[in-house]
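Asks: pasted the sequence and its predicted model underneath.
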Amino acid sequence: MPRILIVGGGYAGFYTAWKLEKHLRKGEAEVTIVDPLPYMTYQPFLPEVAAGSIEARHSVVALRRHLKRTTVVTAKVTGIDHANKVATITPPMGDSWQHEYDQIVVTAGAVSRTFPIPGIADNAIGLKTIEEAVAIRDRLMSNFDKAASLPPGPDRDRLLTVVVVGGGFAGIEVFAELRSLASSLVSKYPTLTFDDTHFHLIEAMGRIMPEVSLKTSEWVLKNLAKRGASVHLDTQVQGAIDGNVALSTGEVIPTDLIVWTAGVMANPTVVRGGDLPVEERGRIRTRADLRVGSEDEVVEGAWAAGDVSAVPDLTGGGVGGYCVPNAQHAVRQAKLLAKNLVAVLRGELPKEYYHKNIGAVAGLGLWVGVFQSGNFALKGWIAWLAHRGYHGLAMPSWERKWRVLWGWWNNFWLGRDMVNLETVQNPRYVFEEFAARPRPPKPVEAPAPAAAPAAAAGGSAPAKKAPAKVAAN
């Protein structure tokens, strides 16, 4: 039986395994998927998770629940020796082992791309995982709790200042969603006002959201300005030591929350740890039929899709001739990859990936959104409904769709969930504070010195110790 190994359980990996289960006959192949996390994260929902509009668990898909005939391994693939068709799998505990395969599908995704800017690695947080989105939400809510008990001044201003770096879709969405969350929180704190909150977005280019038209992006800028948010264009971050964000304009913004969304890069652990061909931007070189290789050469038994791969964009609309790294391409590539892999196993020819971008949609906080398809654009609450409708339907499995839709319905009537669970990151703090501990052992008393030996004949006898005097009461 052919052995198929899928490296990564994100969009492309999950959908590949999901569709392979549909297309493969029983006993036709053995499928194994390896990922450090036991779930797929639906990343377009991360800004709403950060804003408390979606329950964190509802925006992830459990691999073991929805992959019925796939072996799920919670570990990392730290090496790929495709020449011998062996992968090194490293679990969280225990020793690594060698996993033999016949076909490998590399869908390890992307990670946040950062630059060696002083303080960023120590103070910023990305927005690629569900854990990061939850931490951003809880940090902002905790800062409001702390600021409410402080008098006006630098300490309170720092707590109520948010800086987002990167003006792409992810950056603008989380920036606008956090602005919306902060506006809701203000009404719950009598000692704070809207003017006490400060939101800054830093973008190195001269515009935001390159996926939409210039006119639409300018509308977004005006909308954010009306909501009290500042966008710094043609500006770079030069430092963030101790949370003091130094800009290329000379301005310094003290903050306690820095969100980094300035680009992504292919998962370096997988790309650098293998012998598959890599192109100049650090992605696995992939053909239009999703097999690894170039236009003239095929690496037999190797496939790639999603953000980790450089797939030619046959529509001519991709940056540099390749498909841009987004969920729209990852999902569609995975579906075709599963069909192509099964076709090759059956001795048939694979098909080339061709998908023209149908548009872009973004949520900018409650009741605000934008939608762009060609020259057609929607703005405001209609676009916001389109955003929720599209992503609600795109969420894999009806089980997860219903959880997300039910949460939105409850929020419509009950309002945004504003529970702060930052202490979940240190769940034992109360137990440790009051837990009884063994008393430290009493110090051992030193033994009394030995008595001097009796005097020699003719010598004087040792003097007797005088009785201790007892003080009168």
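Replies: Everything's here; your move.
Asks: contacts and neighbour counts: CA atoms only from here.
Replies: OK.
Asks: grab the most central residue of the protein for me.
Replies: If you average the C-alpha coordinates of the chain and look for the closest C-alpha using C-alpha atoms, centre = their mean, you land on Thr129, 1.8 Å from that point.
Asks: and that one, how far is that from Ala56?
Replies: With distances taken as C-alpha to C-alpha, to the nearest Å, Thr129 is found 10 Å from Ala56.
Asks: go on, Phe376?
Replies: Using C-alpha to C-alpha, which is the criterion applied here, Phe376 is 33 Å from Ala56.
Asks: so between those two, which is more surrounded?
Replies: Higher neighbour count among Phe376 and Ala56: Ala56, with 19 against 10, using other C-alpha atoms under 10 Å.
Asks: second one coming, line it up with the first:
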Amino acid sequence: MRYGEATVTVVDPRSYMTYQPFLPEVAAGSISPRHVVVPLRRVLPKAEVLTGRVTSIDQDRKVAVVTPLVGEAYELPFDYLVIALGAVSRTFPIPGLAEQGIGMKGVEEGIGLRNHVLEQLDKAESTTDENVRRKALTFVFVGGGFAGAETIGEVEDMARDAAKYYSSIKREDMRFILVDAADKILPEVGPKLGTWGKEHLESRGIEIYLNTSMDSCVDGHVVLKNGLEVDSNTIVWTAGVKPNPVLARYGLPLGPRGHVDASPTLQVTGTDYIWAAGDNAQVPDVAARKAGVENAWCPPNAQHALRQAKVLGDNVISGMRGFPQTEYSHSNKGAVAGLGLHKGVAMIVMGKMKIKLKGRLAWYMHRGYHGMAMPTWNRKIRVFADWTLGMFLKREVVSLGALESPREEFYEAAKPAPAPAATQAPAQKAKAS
């Protein structure tokens, strides 16, 4: 846009963007958490960035109500609106899940999972109670898609390395369980690679239960639909995503699953000044429909979101200037997944040909693709530097669980001490008299 032509305002509850495909490697300690987030004010220097939440939208008056981190809510007028809230974890009303579950949608959860797993090893090493030890060394992961398979693969790899530093813990003492309601894992890479991925994880001692689900996990007591019951301190929930539920408050047309209903030009149905893209948008997959797939929609992944963003930006400017809108069309280029250090699966689509890779070569493809897709050269270089150092230095196995409550130790040192018994005696005597 020309200088001064418009003001672009970004409203987000966080002041950074998280590159989510790297969260499993954050949980495993292969990448520093700071290197998978991009500060918005740094990469959007010409935009106005507001840290807060849009709680409602008045389409008639063209104002959005913003609730900041502190202070009262206020109205923000707009001429053009872009809805890109992404997705949140898809959960079910399972008893105990809210209290015990750990998600994998944000960098905070990746850091928390890593610290939590290492803390469980500390607990198991330090206790003489066999039940406490068994519960600490049992790790349950629910969801066998990319997020679940990659996370359990990376975390198992890290725990295997960390166990070398504990005198009383071996890999055989740990129990890793992967649960999925479907009949296969890694459906994104096809049945053959999915089967190989399952067999590979099982060869590493990971138990995989398909066609089943979790009924409850109250106080860490996990009950599966197939009758299996285990006690675990670690329950990781990666059973899919759903559009951000706040969309229901905006008065926008929504699809059957809660996505914003958008046309192939990414304009919200029935409007000419609102666009939507990414995981919160229901966008027709034009390329798939041309190939004969009926009712095909763009899947919620980075491959589509990154490309939709470019088309959306052009269409917003076209809408401002009265030019025609461009339809978004992208043919699937395949999928890559890492299952731990030097292990992965990849399906590369080249025209009508599909190239399927597994093992170390697929792992290189996974790192290469996502490393180059990481926004900004600053973060690309830092991520590749982490990987390079990891080739020569041992993996860090330090738990920083105190990060979750950093003031606790200071509070214990600074809180008022109770009055000595000697100073209380006169008062007690006076009261008695």
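Replies: The structure has been received and is ready for your questions. Just so it is clear, the structure is predicted and the values come from calculations on it, not from any experiment.
Asks: what TM-score do we get after superposing?
Replies: The TM-score (TM-score structural alignment, normalised by the length of structure 2) is 0.94; 421 aligned residues with a C-alpha RMSD of 1.8 Å.
Asks: re the thing from before, how about the residue nearest to the centre of structure 1, nearest residue that isn't a chain neighbour?
Replies: Closest residue in space to Thr129 of structure 1, ignoring its immediate chain neighbours: Thr41 at 6.9 Å, by C-alpha to C-alpha, 6 or more residues apart in numbering.
Asks: so what does that neighbour match up with in structure 2?
Replies: Alignment note: Thr41 of structure 1 maps to Thr18 in structure 2; criterion TM-score structural alignment.
Asks: and that match, how many neighbours?
Replies: When neighbours are defined as other C-alpha under 10 Å, Thr18 of structure 2 has 21 of them.
Asks: likewise the one 3 residues further on?
Replies: When counting by other C-alpha under 10 Å, one arrives at 21 neighbours for Pro21 of structure 2.
Asks: now do the same contact list for it.
Replies: By C-alpha atoms under 8 Å, 6 or more residues apart in numbering, the contact set of Pro21 of structure 2 is His370.
Asks: residue ranges for the helices of structure 1, please.
Replies: Assigned by DSSP state H, structure 1 shows helices spanning 11-23, 46-50, 63-66, 120-123, 130-147, 154-159, 169-186, 214-226, 268-272, 327-345, 381-394, 398-414, 429-434.
Asks: which part of structure 2 lines up with the third one?
Replies: Pointing back at helix 63-66 of structure 1 there. Going by TM-score structural alignment, helix 63-66 of structure 1 lines up with residues 40-43 of structure 2.
Asks: ok, average deviation of that stretch from structure 1?
Replies: Once the two models are superposed, stretch 40-43 of structure 2 sits on average 0.7 Å from its counterpart in structure 1 (mean C-alpha distance after the TM-score superposition for structure 1).
Asks: any chance you could list what contacts that stretch?
Replies: Residues lying outside stretch 40-43 of structure 2 but in contact with it, judged by C-alpha under 8 Å, 6+ apart, are 15-17, 47, 49, 376.
Asks: mind putting the helices of structure 1 in CSV, distance to Ala310 of structure 1 included?
Replies: Supplementary listing: these in CSV, determined by distance: least, C-alpha to C-alpha, whole Å:
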stretch, distance to Ala310 of structure 1
helix 11-23, 13
helix 46-50, 25
helix 63-66, 26
helix 120-123, 27
helix 130-147, 25
helix 154-159, 41
helix 169-186, 21
helix 214-226, 27
helix 268-272, 12
helix 327-345, 11
helix 381-394, 23
helix 398-414, 30
helix 429-434, 46
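Asks: among those helices, which is the most enclosed?
Replies: Each of those was scored by mean neighbour count; the highest is helix 46-50, a mean of 27, by mean count of other C-alpha atoms under 10 Å.
Asks: and that one, what does it pack onto?
Replies: helix 130-147, helix 169-186 (3 or more C-alpha pairs under 8 Å, 6 or more residues apart in numbering; DSSP states H and E).
Asks: quick one: closest of those helices to Ala338 of structure 1.
Replies: helix 130-147 (26.5 Å; C-alpha to C-alpha).
Asks: whereabouts in structure 2 does the closest one align?
Replies: The aligned range for helix 130-147 of structure 1 in structure 2 is 107-124, by TM-score structural alignment.
Asks: what's the mean distance for the matching stretch versus structure 1?
Replies: Stretch 107-124 of structure 2 sits 0.5 Å off on average (mean C-alpha distance after the TM-score superposition for structure 1).
Asks: residues in structure 1 aligned with stretch 277-288 of structure 2?
Replies: Taking TM-score structural alignment, stretch 277-288 of structure 2 hits residues 305-316 over in structure 1.
Asks: next, the buried residues of that stretch.
Replies: Under the neighbour-count criterion of 16 or more other C-alpha atoms under 10 Å, stretch 305-316 of structure 1 has 305-314 buried.
Asks: taking the residues you listed one by one, which sit in strands?
Replies: Using DSSP state E, the subset of those located in strands is 309-310.
Asks: return the closest of the buried residues of stretch 305-316 of structure 1 with respect to Ala170 of structure 1.
Replies: Among the buried residues of stretch 305-316 of structure 1, and counting by C-alpha to C-alpha, the member closest to Ala170 of structure 1 is Asp307, at 15.0 Å.
Asks: so how far is Ala338 of structure 1 from the closest one?
Replies: Applying C-alpha to C-alpha, the value for Asp307 of structure 1 to Ala338 of structure 1 is 17 Å.
Asks: cool, and Glu279 of structure 1?
Replies: 23 Å.
Asks: before we move on, what about Val72 of structure 1?
Replies: As defined by C-alpha to C-alpha, Val72 of structure 1 lies at a distance of 17 Å from Ala338 of structure 1.
Asks: try Arg25 of structure 1
Replies: As for Arg25 of structure 1, its distance to Ala338 of structure 1 is 13 Å (criterion: C-alpha to C-alpha).
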